[in-house]
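Asker: Using only what follows, build the 3D model:
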Amino acid sequence: MSASQTEPKPSYVKLAMRNMVQKRVTSLKHFVLTTVGLLAVLVGLAYLTR
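Answerer: Purely as a prediction, here's the structure:
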């Protein structure tokens, strides 16, 4: 058995976290846009269904 077969592949969560740390500004922009978008959808639905 070679060493690459015994060690587990890094999980997608670990890769995503590493990527977020490396590309901090882009990640923050996407996080803010997603948060604002979700809030806009929720407020819009609340307005339409009142």
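Asker: C-alpha from now on. contacts and neighbour counts both.
Answerer: Fine.
Asker: residues in contact with the helix or strand harbouring M17?
Answerer: For M17, the element it lies in under DSSP states H and E is helix 12-22. The contact list for helix 12-22 (C-alpha atoms under 8 Å, 6 or more residues apart in numbering) reads S27.
Asker: And for S27, the neighbour number?
Answerer: By the criterion of other C-alpha atoms under 10 Å, S27 has 14 neighbours.
Asker: Following up with a second sequence; could you model it the same way so I can compare the two?
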Amino acid sequence: MATDPTQAPSSAAPTPKDSYVKLAMRNMVRKSRQSLVHFGLTSLGLIAVLLGLAFLTHH
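Answerer: From the prediction side, this is the model:
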């Protein structure tokens, strides 16, 4: 019985051969919209913090 390589494994536990980076990349591809939203929010938050610090420390 052959398994479809595009299907995610039924168990939630990763196999020992899968690295953290490989699992993270797989999740980013699988949940691309959520990953892009989180990346955008993180970017906006970082820009807001940097602008806030620049404003507060401006002479």
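Asker: rewinding a little: next, the angle from the very next helix or strand once past the helix holding M17 of the first structure to helix 12-22.
Answerer: Downstream of helix 12-22 of the first structure, the first helix or strand assigned by DSSP H and E is helix 24-48. Helix 24-48 of the first structure and helix 12-22 are oriented at 110 degrees to each other (axes from the mean of the first three to the mean of the last three C-alpha atoms, to 10 degrees).
Asker: re earlier: check the offset of the helix holding M17 of the first structure from the chain's centre.
Answerer: 9 Å (C-alpha atoms, centre = their mean, to the nearest Å).
Asker: what does stretch 15-33 of the first structure give?
Answerer: 7 Å.
Asker: ok so, going back, mind listing what's buried along the helix holding M17 of the first structure?
Answerer: Within helix 12-22 of the first structure, no residue is scored as buried using 16 or more other C-alpha atoms under 10 Å.
Asker: Show where it falls in the second structure, residue numbers please.
Answerer: Counting by TM-score structural alignment, helix 12-22 of the first structure falls onto residues 20-30 of the second structure.
Asker: what's the mean deviation for the matching stretch versus the first structure?
Answerer: Here the mean offset of stretch 20-30 of the second structure against the first structure after fitting is 0.4 Å, by mean C-alpha distance after the TM-score superposition for the first structure.
Asker: what residue of the first structure takes the place of L56 of the second structure?
Answerer: Using TM-score structural alignment, the equivalent of L56 of the second structure in the first structure is L48.
Asker: And its match, how far from T26 of the first structure?
Answerer: Going from L48 of the first structure to T26 of the first structure by C-alpha to C-alpha, to the nearest Å gives 33 Å.
Asker: Good, we can wrap up now.
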